[in-house]
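Visitor: When you get a sec, could you give me coordinates for this:
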Amino acid sequence: MPPREVVEEAERVLRLCSACMYCDGVCAVFPAIAGKATVPLADVAHIANLCHGCRGCWYACQYAPPHPFAVNVPQTLAAARRLSYADFSRPRWLAAGFGRRAWAVAAVAGGVTLLALLLVLLTVPSGILFGVHRGDGAFYRVVPWGAMTTAAGLSFLWAVGSIAASTLAFWRSIAPAVPGKIVRRALGPALVDIVTLNNLGGGGHGCNDAGERLSQERRIAHHAMVAGFALTVLSTLSAALWHHVAGVRAPYGFWSLPVLSGTAGGVLMLAGIAGLLALEVRADPAPAEPGETRLNRVFLTLLGLVAASGLAVLALRETMLMGLALTLHLGLVTGFFLVLPASKMLHAPFRAAALLRAAIDRIASPPRRSGGE
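Guide: Model (predicted):
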């Protein structure tokens, strides 16, 4: 659907919802549109990212297809959400990753991985590449520390810079004109909503993750994935301290903080990713938006490969396959960071910004509930 039609359909659906408000209380979207006869373009982007895709409104809506109004809130807002990623992506040429070329993101990451493998095969003698290395600095006998940190570090800085610029552009578009003290008061409630995934609770009873049955499956899987990711970050930071402060080079013992947190993080990530991918397969396709489904599956698959390759390095680090496993992991990490700004990763900071805006609105203009409350 062309961008103009996406926005027009979102405006139509949101106008109907603001008049009906039967789903008031299901999630944060409906209080945000209460009483609005029209929805400005900036508010479409805000509301689309406020939607967590819990699908409760789809199964509750009396105007859903085959009704002539054909209201499909989850699908409509998913399309508008994907459009917002493209509109606010920085640099702007990254917008192509959020269209039909979503699989090109995976191709780029795969190409970088293959390039890393090729470079190592061409430059590292087979005796070293397939040798068994143990003890201090064993990894760096295959891939020099400088090459390892330069590739991962530069790609990481690119990802952080681009995502930060995209999020800032999005926030400037949706930020309300309110005093700074209201923004500061809203930070706490917004942080609670962000961390707890409150809007994946479907108003407290769970979401329609895979049909009309209510469940907390997606919320639990998402928490597992994020917790695992946080543990891998802890692993990386503690390894940096071990290396630069304690002067001890990798690989580290299994009971060390870098290895324990990295192992637990990798396992949790894979469990969460498997749960989310399973829900993608089982979910009712009617309220889904194909473009967002592609983004979800590509992102989860790439993140799963990064986690699995990291665990493979741990499992094979004292065997002749360590060199190939390490190269594969570094290639995947570098490729993943390079494509991150054109991936579904943008949903995290964009949704955080939308939740902050919603918290500000609740404080500045407390929502009126149905019945005049």
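
Visitor: C-alpha only now, for contacts and for neighbours.
Guide: Will do.

Visitor: host element of the nearest residue to Leu117 once chain neighbours are set aside?
Guide: Counting by C-alpha to C-alpha, 6 or more residues apart in numbering, Thr327 is the residue found nearest to Leu117 once chain neighbours are left out, at 6.1 Å. Thr327 is part of helix 322-339 when elements are defined by DSSP states H and E.

Visitor: try Ala42
Guide: Counting by DSSP H and E, Ala42 is found in helix 41-50.

Visitor: so what does that helix touch, helix or strand wise?
Guide: Here helix 41-50 touches helix 3-20, helix 29-33, helix 73-88, helix 145-174, helix 347-364, going by 3 or more C-alpha pairs under 8 Å, 6 or more residues apart in numbering; DSSP states H and E.

Visitor: Determine which stretch of the ones you listed is the most buried.
Guide: Comparing these by mean neighbour count (mean count of other C-alpha atoms under 10 Å), helix 73-88 ranks first with a mean of 24.

Visitor: And the next helix or strand past that helix?
Guide: Next helix or strand after helix 73-88 toward the C-terminus (DSSP H and E): helix 102-123.

Visitor: Just after that next one, pick out the following helix or strand.
Guide: The helix or strand immediately downstream of helix 102-123 is helix 126-129, counting by DSSP H and E.

Visitor: Of all the residues in that next one, which ones are buried?
Guide: Leu129 (16 or more other C-alpha atoms under 10 Å).

Visitor: Give me the contacts around it.
Guide: Identification of contacts with helix 126-129 by C-alpha atoms under 8 Å, 6 or more residues apart in numbering yields Leu121, Arg141, Val142, Met320, Gly323, Leu324.

Visitor: measure the residue sitting furthest away from the middle of the chain to Val142 for me?
Guide: Within the chain, Gly127 marks the point farthest from the mean C-alpha position, 40.3 Å out by C-alpha atoms, centre = their mean. Per C-alpha to C-alpha, to the nearest Å, Gly127 is found 10 Å from Val142.

Visitor: and what of Ile360?
Guide: For Ile360, the distance to Val142 - C-alpha to C-alpha - is 52 Å.

Visitor: repeat for Ile220
Guide: To Val142, Ile220 is 39 Å away according to C-alpha to C-alpha.

Visitor: okay, those two: which has more neighbours?
Guide: Val142 (23 against 15; other C-alpha atoms under 10 Å).

Visitor: got the buried residues for the helix or strand Leu311 falls within?
Guide: Taking DSSP H and E as the criterion, Leu311 maps to helix 290-316. Applying a neighbour-count criterion of 16+ other C-alpha under 10 Å, the buried positions in helix 290-316 are 291-292, 294-314, 316.

Visitor: Show me what that helix is packed against.
Guide: By 3+ C-alpha pairs under 8 Å, 6+ apart, helix 290-316 packs against helix 73-88, helix 102-123, helix 257-282, helix 322-339.

Visitor: how about the ones you listed in CSV, adding distance to Gly56?
Guide: Output for the helices and strands packed on helix 290-316, formatted as CSV (distance: least, C-alpha to C-alpha, whole Å):
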stretch, distance to Gly56
helix 73-88, 9
helix 102-123, 27
helix 257-282, 15
helix 322-339, 32
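
Visitor: Let's see this one next, to set against the first:
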Amino acid sequence: MPPREVADEVERVLRLCSACMYCDGVCAVFPAIAGKATFSLCDVAHVANLCHACRGCWHACQYAPPHPFAVNVPQTLATARRHSYADFARPRWLAAAFGRRAWTVAAAVGAVTLAALLLVVLTVPHETLFGEHRGGGAFYRVVPWGVMTTAAGLSFLWAVTAMAASTMAFWRAIAPPASRRVVRRALWPAVVDIVTLRNLGGGGAGCNDVDGRFSRERRIAHHVMVTGFALTILSTVSAALWHHVADAPAPYPFLSLPVLAGTIGGVAMLIGIGGLVSVERRADTAATEPGETRLNLIFLGLLGLVAASGLAVLGLRETMLMGVTLTLHLGLVTGFFLVLPASKMMHAPFRAAALLRAAIDRVASPPRRSGGE
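Guide: As a prediction, this is how the structure comes out:
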């Protein structure tokens, strides 16, 4: 759990917010704390992951610094949120990556990528590595299909297993006592909140992404990035079907589904990542937490490298640079999967679980509003 001083500060801030409730309606955090006078460590973990860092409460709060109460909800919950990733990390040794050792995540990806490049350089003949390969199976003349799928498959399986275990540990801690009927009724509202990023609407007018002006910049950039990622998944799945069902090994024509989806998806990911990084760099640091900002930038940087290297493979696939580019891409993908459970990617399943808990609470009992409404 978070250090005692972190937990104490979170409880102090949330008790003041629960008594005030001026920001009720800005996001899901305030209905979740309405009427509460005390907050357990599990409550803190739940509320911290409900917060989407829209910063609406920061600009609306009458008790924010320089007021003596010094209420800073975004920064306080960001600190608690980062600690929650470490608290519920499975295996537990992953917890160190969410603290001061966050840069080891990037270092691990770099090490895996360099190892892959070194292995290929030492084992693949020079004329093959730097040759111009065309036609079906061209990629596999540099890196055999079995090696490629084993490295990516095992690293992906590790990522899914570790992330699922961490998320289940988090859910067991925050899950409310509710009947199956209530949970079923809450599923659809929770899915809508998760997919639409409703809480990045800042109460409807938009978030205060950079300053006091309302903006939907971060929400749009996030949607663009996720859409691009979904297209790359479509590209991978369709390529697998072409390979195994149609017996047509890669590479494929530019106008084929795998290539079009991968190209559009990769470009969309880079646009979305660029938008998110821009917001992160320009945001008011008074309402952010350095540790979480570091996690955000490292994750976005690594994801951007994966997307950019994939596009480079498509662009250079019929040149002598294809072998090296393909190796770098495979190393980045494998390394990225290996560090995924120790990265800011954990915010996705944790936030989904927190939103499900909030939806269950809304179904189980009407939300308590300020003023007794």
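
Visitor: Overlay the chains and give the TM-score.
Guide: The TM-score (TM-score structural alignment, normalised by the length of structure 1) is 0.99; 373 aligned residues with a C-alpha RMSD of 0.9 Å.

Visitor: picking that back up, write the ChimeraX selection for whichever of the contacts of helix 126-129 of structure 1 are buried.
Guide: The ChimeraX selection below is limited to those of the contacts of helix 126-129 of structure 1 classed as buried (16+ other C-alpha under 10 Å):
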select :141,142,320,323,324
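
Visitor: mind putting the contacts of helix 126-129 of structure 1 in TSV, distance to Pro179 of structure 1 included?
Guide: Shown next, in TSV, are these (distance: C-alpha to C-alpha, whole Å):
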residue	distance to Pro179 of structure 1
Leu121	59
Arg141	57
Val142	56
Met320	62
Gly323	56
Leu324	55
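
Visitor: contacting residues around Arg282 of structure 1?
Guide: Arg282 of structure 1 neighbours (C-alpha under 8 Å, 6+ apart): Ala210.

Visitor: Which residue in structure 2 aligns with it?
Guide: Taking TM-score structural alignment, the alignment pairs Arg282 of structure 1 with Arg282 from structure 2.

Visitor: ok, its match to Ala268 of structure 2 distance?
Guide: Separation of Arg282 of structure 2 from Ala268 of structure 2 (C-alpha to C-alpha): 21 Å.

Visitor: Val47 of structure 2 contacts Ala32, correct?
Guide: Yes. Here Val47 of structure 2 reaches Ala32: they are 7.2 Å apart, a contact under C-alpha atoms under 8 Å.

Visitor: For the most centrally placed residue in structure 2, list the residues it contacts.
Guide: Centrality entry for structure 2: nearest residue to the mean C-alpha point is Met345, 3.2 Å, by C-alpha atoms, centre = their mean. Residues near Met345 of structure 2 by C-alpha under 8 Å, 6+ apart: Phe299.

Visitor: Where does it sit: helix, strand or coil?
Guide: In three-state terms, and counting by DSSP: H, G, I helix; E, B strand; the rest coil, Met345 of structure 2 is helix.

Visitor: Tell me which residue of structure 1 lines up with it.
Guide: By TM-score structural alignment, Met345 of structure 2 lines up with Met345.

Visitor: about what we covered before: format the helices and strands packed on helix 41-50 of structure 1 as CSV; extra columns: distance to Arg100 of structure 1.
Guide: Shown next, in CSV, are the helices and strands packed on helix 41-50 of structure 1 (distance: least, C-alpha to C-alpha, whole Å):
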stretch, distance to Arg100 of structure 1
helix 3-20, 13
helix 29-33, 27
helix 73-88, 11
helix 145-174, 20
helix 347-364, 18
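
Visitor: quick one, which of these is nearest to Glu373 of structure 1?
Guide: Closest of these to Glu373 of structure 1 is helix 29-33, at 12.6 Å (criterion: C-alpha to C-alpha).

Visitor: what about that closest one, how far off from structure 2?
Guide: Aligned to structure 2 and superposed, helix 29-33 of structure 1 gives a mean residue distance of 0.3 Å (mean C-alpha distance after the TM-score superposition for structure 1).

Visitor: That helix packs against which elements?
Guide: Using 3+ C-alpha pairs under 8 Å, 6+ apart, helix 29-33 of structure 1 sits against helix 3-20, helix 41-50.

Visitor: Reformat those helices as CSV; add distance to Ser155 of structure 1.
Guide: Below are the helices and strands packed on helix 29-33 of structure 1 laid out as CSV (distance: least, C-alpha to C-alpha, whole Å):
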stretch, distance to Ser155 of structure 1
helix 3-20, 30
helix 41-50, 26
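
Visitor: For Arg134 of structure 2, give its distance to Arg317 of structure 2.
Guide: With C-alpha to C-alpha as the criterion, Arg134 of structure 2 and Arg317 of structure 2 are 8 Å apart.

Visitor: One more: Val277 of structure 2?
Guide: Distance from Val277 of structure 2 to Arg317 of structure 2, by C-alpha to C-alpha: 29 Å.

Visitor: And Gly202 of structure 2, by the same measure?
Guide: Distance, Gly202 of structure 2 to Arg317 of structure 2, by C-alpha to C-alpha: 44 Å.

Visitor: So between these two, which is more surrounded?
Guide: Applying other C-alpha under 10 Å to Gly202 of structure 2 and Arg317 shows that Gly202 carries more neighbours, namely 24 against 20.

Visitor: can you tell which of the helices and strands packed on helix 290-316 of structure 1 is closest to Ala353 of structure 1?
Guide: Closest among these, once you apply C-alpha to C-alpha, is helix 73-88, at 12.6 Å.

Visitor: Average offset of the closest one relative to structure 2?
Guide: Helix 73-88 of structure 1 differs from its equivalent in structure 2 by a mean of 0.4 Å after superposition (mean C-alpha distance after the TM-score superposition for structure 1).

Visitor: Which strands and helices lie in contact with that helix?
Guide: Secondary-structure packing of helix 73-88 of structure 1 (3+ C-alpha pairs under 8 Å, 6+ apart): helix 3-20, helix 41-50, helix 56-60, helix 145-174, helix 290-316.

Visitor: Distance to Arg213 of structure 1 for these - can I get that in JSON lines?
Guide: What follows is the helices and strands packed on helix 73-88 of structure 1, written out as JSON lines (distance: least, C-alpha to C-alpha, whole Å):
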{"stretch": "helix 3-20", "distance to Arg213 of structure 1": "23"}
{"stretch": "helix 41-50", "distance to Arg213 of structure 1": "23"}
{"stretch": "helix 56-60", "distance to Arg213 of structure 1": "10"}
{"stretch": "helix 145-174", "distance to Arg213 of structure 1": "34"}
{"stretch": "helix 290-316", "distance to Arg213 of structure 1": "21"}
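
Visitor: how close does Asp136 of structure 1 get to Gly247 of structure 1?
Guide: From Asp136 of structure 1 to Gly247 of structure 1 the distance is 10 Å (C-alpha to C-alpha).
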